[in-house]
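Q: Okay, structure incoming, though there's no sequence with it:
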């Protein structure tokens, strides 16, 4: 039960989260690259158009190329999961809790202190749950990172829960 984290307070629904199952969640993000790539804002439509154009040109010149076998893709994903450092956006959990209209603050409760943030900043948080393929047992179950990556080297650790005020 020590790995269970809750969202409570001025919410319509109290949410219970288990970081142990997030490794299977498609929303997981690689924390080794997330804050680096997030800082490199690019025009998504332009990037998409370029990639489609490049693919179309290659198919015209070379013919269709089939993707690698599923077996090699699965092996790559398994290796990535066993050695990766992952997090998950906090926004879907907070949105599902449905904070009250008059809620203004999010309190991050740790073993030794509390961190109070404006609720808008709470929607941008990233919850780290894995480092080098291992769950965060000593100072976890999650580490909290600000959405802008300003605390990526010193995340909030020993998180026990969240309270909306």
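A: Okay, I see it. The model shown is predicted, which means the values in this text are computed figures rather than measured ones. Numbers count the residues shown, from 1 in each chain.
Q: Please count neighbours and contacts with C-alpha atoms only from this point.
A: OK.
Q: All the strands of the chain, in order from the start?
A: With DSSP state E, the ranges of strands along the chain come out as 5-9, 15-17, 29-30, 86-89, 105-110, 114-118, 126-131, 134-135, 143-145, 159-164.
Q: Comparison target below:
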């Protein structure tokens, strides 16, 4: 239940969505596509210039009930940036567990989210993650079963 980021990158990365439930960067699904939380170009640019958001830097007591009642997404941009894509990368091929491939633009990928938890549980069926576009345009039909993100 891992996701590989590979292709025209300096550092291929393997992601384990099962550990994201305690990550400070996660976003609740029901809040992700409201106008105040959809990342826009100004927010993305300012985030890239400022310090990155903390990743489990604070020790919090998590409300277990809350974690088990909500579905969570993880913004994908920081993971893609850490892989250091080549400058010529313009697209990403999303390979799924059902052996399908979906091609999206690199900019769409950077603004996307990965759904990794439904009602506080790891996604087993069609998992390990679903991809949602940053604008929420595919909320009713996310790309399911993401196992490889290949940058081309």
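A: Perfect, thanks for sending it. Not measured: the values here are computed from a predicted model.
Q: nearest to residue 71 of the first structure, of the strands of the first structure?
A: strand 29-30 (22.0 Å; Cα to Cα).
Q: contacting residues around the aligned residue in the first structure for residue 123 of the second structure?
A: Matched across to the first structure, residue 123 of the second structure falls on residue 136, judged by TM-score structural alignment. Neighbouring residues of residue 136 of the first structure by Cα atoms under 8 Å, 6 or more residues apart in numbering: 129-130, 142.
Q: out of these, which ones does the second structure keep as well?
A: Of the contacts of residue 136 of the first structure, the ones still in contact in the second structure (both residues aligned by TM-score structural alignment, their matches' Cα atoms under 8 Å) are 129-130, 142.
Q: Would you mind finding the longest helix in the second structure?
A: Among the elements of the second structure assigned as helix by DSSP state H, the one spanning the most residues is helix 41-49.
Q: what packs against it?
A: Here helix 41-49 of the second structure is seen to pack against no other helix or strand when contacts are counted using 3 or more Cα pairs under 8 Å, 6 or more residues apart in numbering; DSSP states H and E.
Q: Mind putting the kept ones among the contacts of residue 136 of the first structure into CSV with distance to residue 99 of the first structure and neighbour count?
A: Shown next, in CSV, are these (distance: Cα to Cα, whole Å; neighbours: other Cα atoms under 10 Å):
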residue, distance to residue 99 of the first structure, neighbour count
129, 24, 27
130, 27, 28
142, 21, 29
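Q: Just give me the closest of those to residue 164 of the first structure.
A: residue 142 (18.0 Å).
Q: Leaving out chain neighbours, which residue sits closest to the closest one?
A: What sits nearest to residue 142 of the first structure in space, not counting adjacent residues and going by Cα to Cα, 6 or more residues apart in numbering, is residue 129, at 4.8 Å.
Q: where do the helices sit along the first structure?
A: 31-39, 44-62, 70-83, 91-97, 119-122.
Q: So for residue 8 of the first structure, which of these sits nearest?
A: Here helix 91-97 is closest among the helices of the first structure (Cα to Cα), at 8.1 Å.
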